[in-house]
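Visitor: Coordinates for the following, if possible.
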Amino acid sequence: MPRTMSEKPQSAPWRNFYGRRKGHNLKPSQERYLAEDLAALAPGPVGWEVNPERRPLDLAALFGQRDVWLEIGFGGGEHLIHQALRNPDVGIIGAEPYINGVAMLLGKVRAAGCGNLRIHPGDARDLFDVLEAGSISRAFLLYPDPWPKARHHRRRFVTPEHLEPLARCLRPGAILRVATDIPDYVRQTLGEVPRAGFDWLAEGPQDWRLPWDDWVPTRYERKALREGRVPHYLTFRRR
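Guide: Now for the predicted structure:
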């Protein structure tokens, strides 16, 4: 039974959401970006409150016949905007529930002028509900929330609750990239992601120690390096 928007905004009522949706007060320019630009860049009706019937997104209407990529939790949007500019022949959807990060990305979109991306300001699981099976050809999970306490590990993205619907959305042969600086997150990723239907593509240590050729450092990676943590770059292929 659907609930009202006020009970659980921007998320499905049958799901728990952990993490922040808003931080410090937005700058006036960021408030303006949200008011003027976000609606036009939304991928369409996604959240349960605007799409209670969970109608699939029409990716062909959004991007034509382009391959579609997905970034899960784009933070401040550095990597997302980099990939959109580097790959104009690809459509990219970014999902991010933290509204400050969404506002930051909107400012970058204005400056760059790229037209091949769409922004979902909410939980990526709501996107999984409305993406057709096999419709995504590449996905990125970059420096996700590590939830370091053991009792919170079930909140991590690399659990069946998230990985199984993600795997359904990815076409066979699709690439999933995961970057993290947390050793225990690496351990859990290498255990859970293959069980969800992926093969780890590493053949030697350099394959997880060195960033991808088209990588751009994010603010989270720069912070990790300043604090002495070691990034890991894990590449998987959907079976």
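
Visitor: make it CA atoms for all contacts and neighbour counts henceforth
Guide: Fine.

Visitor: Would you mark the buried spots in the longest strand along the chain?
Guide: Secondary structure of the chain per DSSP state E: the longest strand is strand 170-180. Buried residues in strand 170-180, counted by 16 or more other CA atoms under 10 Å: Leu170, Arg171, Pro172, Ala174, Ile175, Leu176, Arg177, Val178, Ala179, Thr180.

Visitor: show me what contacts the nearest residue to Arg238 once chain neighbours are set aside?
Guide: The spatially closest residue to Arg238, leaving aside those adjacent along the chain, is Phe198, at 4.5 Å (CA to CA, 6 or more residues apart in numbering). Neighbouring residues of Phe198 by CA atoms under 8 Å, 6 or more residues apart in numbering: Phe236, Arg237, Arg238, Arg239.

Visitor: I have a second one here; can you model it like the first so I can compare?
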Amino acid sequence: MRDGHSDLMETLLPQLALDLSGPAPAELGRLFDVPVTRVHLESGFGGGEHLIAMALADPDLGLIGVEPFVNGMAKALAAIERHGLAGRIRLHNADSVPLLDWLPPASLDRLYLLYPDPWPKKRHWKRRFVDRANLDRIARVLRPGAEFRFASDWADYVDWTLARLLAHEAFRWTAATADDWRRPWDGWPGTRYEAKALREGRVPAYLRVERR
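Guide: Predicted structure coming up:
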């Protein structure tokens, strides 16, 4: 990690990190230093490319980013400082599950899970983030009509995720044509994981489901 990034982990991260030891505010907009009209969460933001792009594209949007790995968090902190986004971003540098359990019901306008670890070996499938318990958690924190968006370059994990979403009574798949899952949604900035997948010949898929 660069020296500057290390300094941000010690100075900026404590300012932006969510404190889960107490109750969450009933209105998530209170987490931020400036007024926001909507709140999105990205679980496992990697290097932060998508998180930062969302913040830059919409000045009324509040964002919660989750990333347990130090290097990814440090890169995101550097971008947050560079673009002056600290007022509208809050961070959690650990697993998403405690955060999802902490958030109030029906408090998020969108949740992203982009290129999660696919755990490709069958004996590791139980470690995949998408399971019934976590979909229950996601459904609880999304407002009616809000979206859960998922992207992956592992066809098996895409099939796995879609099967569980279709079986869950809280979600409705909104796709009408094949292009609705073959092409990224509007405003997609791309990520380094996506670029690597394309270089290696894997084709990403982009799923969108609506909270009923």
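
Visitor: so what number do they get for TM-score?
Guide: The TM-score (TM-score structural alignment, normalised by the length of the second structure) is 0.93; 207 aligned residues with a CA RMSD of 1.3 Å.

Visitor: so the longest strand of the first structure aligns onto which residues of the second structure?
Guide: Under TM-score structural alignment, strand 170-180 of the first structure corresponds to residues 142-152 of the second structure.

Visitor: now that stretch: how far from the chain's centre is it?
Guide: How far stretch 142-152 of the second structure lies from its chain's middle: 10 Å, per CA atoms, centre = their mean, to the nearest Å.

Visitor: From the centroid of the first structure, which residue is nearest?
Guide: Ile72 (0.8 Å; CA atoms, centre = their mean).

Visitor: still on that earlier bit, with the first structure overlaid, how far apart is the match of strand 170-180 of the first structure on average?
Guide: Here the mean offset of stretch 142-152 of the second structure against the first structure after fitting is 0.7 Å, by mean CA distance after the TM-score superposition for the first structure.

Visitor: who's in contact with that stretch?
Guide: 105-116, 138, 158, 204-212.

Visitor: Stretch 40-47 of the first structure now?
Guide: Outside stretch 40-47 of the first structure, the residues that reach it (CA under 8 Å, 6+ apart) are 10-12, 51, 54, 57, 62, 93, 117-120, 122, 126-127, 130.

Visitor: And stretch 126-135 of the second structure, by the same measure?
Guide: Outside stretch 126-135 of the second structure, the residues that reach it (CA under 8 Å, 6+ apart) are Val97, Pro116, Asp117, Pro118, Trp119, Thr161, Arg164, Leu165, His168.

Visitor: In contact with the third one, which residues are there?
Guide: Asp117 of the second structure is in contact with Arg128, counting by CA under 8 Å, 6+ apart.

Visitor: what distance separates the start and the end of stretch 194-205 of the second structure?
Guide: Using CA to CA, to the nearest Å, one end of stretch 194-205 of the second structure lies 10 Å from the other.

Visitor: Flag every buried residue along it.
Guide: Glu194, Ala197, Pro204, Ala205.

Visitor: Kindly report the same for stretch 60-77 of the first structure.
Guide: 62-63, 67-77.

Visitor: Now intersect those residues with the strands, please.
Guide: Using DSSP E, the buried residues of stretch 60-77 of the first structure in strands are Asp67, Val68, Trp69, Leu70, Glu71, Ile72.

Visitor: these two touch, right, Trp154 of the second structure and Pro204?
Guide: Yes: under the criterion of CA atoms under 8 Å, Trp154 of the second structure makes contact with Pro204 at 7.2 Å.
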